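K.L.:
A predicted structure for the sequence below; I have some questions about it.
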Amino acid sequence: MSAGAAETRTFLCRSDNIGVLIRDPRTGACAAIDVPEAEPVLRALDETGWRLTDILVTHRHGDHIEGIPEVRRATGARLTAPEKAREAVPDADVYVREGDRVRVGDLEAEVWETPGHCLDHVAYWFSGAEIVFAGDTLFTLGCGRVMESPPETLWRSLQRFEVLPDATQVFSGHDYVLSNARFALAAEPGNAVLQARAAEAEHARDEGRFLVPSTMGAERDTNPFLRAREPALARAVDLPPGDSAAVFVALRAWKNRF
């Protein structure tokens, strides 16, 4: 798949992690976003013929960094990790924080700190290619589980994505699309666009595909956690419309029990 000046390759790791490669076709530089498991990343590199130059870590959880040592030994890739994950990823070449920029060849990404799922989480926004790597903050039809912060922290992080163009491709860290679709339909059953998106997810499963990447336009239309301002979502959690943060908190708590 290509997007602007970038090429991408997605594949499953472990049981439901999404592995991603992004490549600059002009220079040949290529980055893996996290390494949940080494073998699928190395296989994707072999299949594409791409040469890995970089690894960009979104957060410190083991299911995102477990395969890094083996892949670095095989490729010599430079490792970039969040500054706040320094203890968990002590051997990175570069540590980044809010507002820093990273390059993969001629492709440039801005680093966003997006806490909520965990305190050290970052996202990588490649504006020139209209690609964002959201890790476990924003999923297709869903969002990450809150683990180390008040849920309002994750709500504020999700608002960062609202500035992105509709065409932006959103790469998330897991394929939770079917379970997210079931919850989204329970929360907003009258959303016709969501109904079609859920049917698309079922069709993709039957074909052995997954709906990653999504687009910001699709998420704005169908993701309940980005739609907390909608009166229908407030009604779904028995709250008056207007306090979108409170609606989000209630939706996230409901999803935890779903």
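P.N.:
The structure has been received and is ready for your questions. In this text, all values refer to a predicted model and were calculated from it rather than measured experimentally.

K.L.:
switch to C-alpha atoms for all contacts and neighbour counts from now on
P.N.:
Fine.

K.L.:
just so I have it, where are all the helices in the chain?
P.N.:
Along the chain, the segments classed as helices by DSSP state H run 38-48, 62-65, 68-75, 151-160, 177-187, 192-206, 216-222, 231-236, 244-257.

K.L.:
Could you export these as a markdown table, including mean neighbour count and distance to residue 134?
P.N.:
Listed next are the helices of the chain as a markdown table, based on neighbours: other Cα atoms under 10 Å; distance: least, Cα to Cα, whole Å:
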| stretch | mean neighbour count | distance to residue 134 |
| --- | --- | --- |
| helix 38-48 | 16 | 18 |
| helix 62-65 | 19 | 13 |
| helix 68-75 | 15 | 19 |
| helix 151-160 | 19 | 10 |
| helix 177-187 | 19 | 15 |
| helix 192-206 | 16 | 20 |
| helix 216-222 | 20 | 11 |
| helix 231-236 | 19 | 23 |
| helix 244-257 | 18 | 18 |
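
K.L.:
ok, structure two:
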Amino acid sequence: MIKIDALPAFSDNYIWLLQDLDARRCAVVDPGDAAPVLAWLESNPGWQLSDILVTHHHHDHVGGIARLKAASGARVLGPAREQIPQRDLALSEGDRVEVLGHDFEVFEVPGHTLGHIAYYQPEHHWLFCGDTLFAAGCGRLFEGSPEQMHRSLSRLAALPSQTQVYCTHEYTLSNLRFALAVEPGNPQLAERFQQVSAWRSEGRISLPSNLALERATNPFLRVEQPSVRAALDARSGQAERSPSEVFAQLRAWKDNF
């Protein structure tokens, strides 16, 4: 049995901790800071950190790798097209890798960075997507193009509705504020905003999300919806756009929101 918890890091990062409760082995995803992981291992004696999964090269996702590998000898998995410290296994599109007895599929999802990957476990529908897809939002385009990011998000959005979205930042509430500016008449969005607002006021995490909820409330997955297009029409007066152009204008709007 696998249990998944979030270890908070920095101001709004989450390091996902996967725990094999039978074997007392664990894996972490995107450990930008070693301290939360080492603290958990210290408070849970007898556990072995076996794997470190990395989605992309940004420091807040890789900064803890060296200390964790030195302390545990864990295997480091990461994208083949990026420089990942102490990487043992370079992963590309279509690869499959076993972690804690479960097979994960590797997707290349460029946009936030050019070599960004996501890990998908098809039996349990777990998606570890780094900074590509966020709850109610998506990552900034630091290296890739809007076309690349739109394709990456469309690919993730096509996964089964029950897929659990384990992204790596607590951005949900601010993302929902933007989503409401885009679609103020979306009742599911209004309900989600109220729920997440209550959770955050109680200090509760807003993750994981799921793809059914994202398809209903995330404007970056709704670029073909008339309500989203109408919001952009009202801002620019332009009525004809491809889906990737809608995405690009939404992302530019969010960048300055």
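P.N.:
It's in. Just so it is clear, the structure is predicted and the values come from calculations on it, not from any experiment.

K.L.:
returning to that earlier point: could you dump the helices of structure 1 to a markdown table with distance to residue 125 of structure 1?
P.N.:
As requested, the helices of structure 1 are exported to a markdown table (distance: least, Cα to Cα, whole Å):
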| stretch | distance to residue 125 of structure 1 |
| --- | --- |
| helix 38-48 | 21 |
| helix 62-65 | 18 |
| helix 68-75 | 22 |
| helix 151-160 | 11 |
| helix 177-187 | 22 |
| helix 192-206 | 25 |
| helix 216-222 | 13 |
| helix 231-236 | 28 |
| helix 244-257 | 24 |
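
K.L.:
Ok, which of those helices comes nearest residue 89 of structure 1?
P.N.:
helix 62-65 (8.2 Å; Cα to Cα).

K.L.:
That closest one aligns to what range in structure 2?
P.N.:
The aligned range for helix 62-65 of structure 1 in structure 2 is 59-62, by TM-score structural alignment.

K.L.:
next one: stretch 215-229 of structure 1
P.N.:
So stretch 215-229 of structure 1 sits over residues 210-224 in structure 2, by TM-score structural alignment.

K.L.:
what distance separates the start and the end of that stretch?
P.N.:
By Cα to Cα, to the nearest Å, the extent of stretch 210-224 of structure 2 from end to end equals 20 Å.

K.L.:
what's it in contact with?
P.N.:
Here stretch 210-224 of structure 2 makes contact (Cα atoms under 8 Å, 6 or more residues apart in numbering) with 135-138, 153-154, 157, 159-165, 176, 179, 182-183, 186, 188-189, 228-229, 243, 246-247, 250-251.

K.L.:
likewise stretch 75-82 of structure 2?
P.N.:
By Cα under 8 Å, 6+ apart, the surrounding residues in contact with stretch 75-82 of structure 2 are 50-57, 65, 69, 84, 86-92, 114-117.

K.L.:
Over to stretch 85-93 of structure 2?
P.N.:
Contacts of stretch 85-93 of structure 2 (Cα under 8 Å, 6+ apart): 62, 65-66, 75-81, 106-108, 117.

K.L.:
What lines up with residue 138 of structure 1 in structure 2?
P.N.:
In structure 2, the residue paired with residue 138 of structure 1 according to TM-score structural alignment is residue 133.

K.L.:
Please look at that match and residue 167 and confirm they touch.
P.N.:
Yes. Residue 133 of structure 2 is in contact with residue 167 according to Cα atoms under 8 Å; the separation is 6.7 Å.

K.L.:
picking up where we left off before, just the buried ones from the contacts of stretch 85-93 of structure 2?
P.N.:
Those of these that meet the buried threshold are 62, 65-66, 75-81, 106-108, 117, by 16 or more other Cα atoms under 10 Å.

K.L.:
Pick out the residue closest to the middle of structure 2.
P.N.:
Centroid check for structure 2 by Cα atoms, centre = their mean gives residue 167 as the closest residue, at 2.5 Å.

K.L.:
which residues touch it?
P.N.:
Residues near residue 167 of structure 2 by Cα under 8 Å, 6+ apart: 14, 128, 129, 130, 131, 132, 133, 134, 135, 207, 208.

K.L.:
Let's see which of the residues you listed end up in strands.
P.N.:
14, 128, 129, 130, 133, 134 (DSSP state E).

K.L.:
Nearest spatial neighbour of the last one, chain-adjacent residues omitted?
P.N.:
Leaving aside its sequence neighbours, residue 134 of structure 2 sits nearest to residue 167 (Cα to Cα, 6 or more residues apart in numbering; 5.7 Å).

K.L.:
Give the equivalent position in structure 1 for the one you found.
P.N.:
Using TM-score structural alignment, residue 167 of structure 2 sits opposite residue 172 in structure 1.

K.L.:
Then residue 120 of structure 2?
P.N.:
Matched across to structure 1, residue 120 of structure 2 falls on residue 125, judged by TM-score structural alignment.

K.L.:
correct me, but that match touches residue 113?
P.N.:
No. In this structure residue 125 of structure 1 lies outside contact range of residue 113 using Cα under 8 Å: 10.9 Å.

K.L.:
Show me which of the contacts of residue 167 of structure 2 is closest to residue 148 of structure 2.
P.N.:
Among the contacts of residue 167 of structure 2, and counting by Cα to Cα, the member closest to residue 148 of structure 2 is residue 132, at 10.8 Å.

K.L.:
any idea how far residue 15 of structure 1 is from residue 88 of structure 1?
P.N.:
Using Cα to Cα, we find residue 88 of structure 1 at a distance of 23 Å from residue 15 of structure 1.
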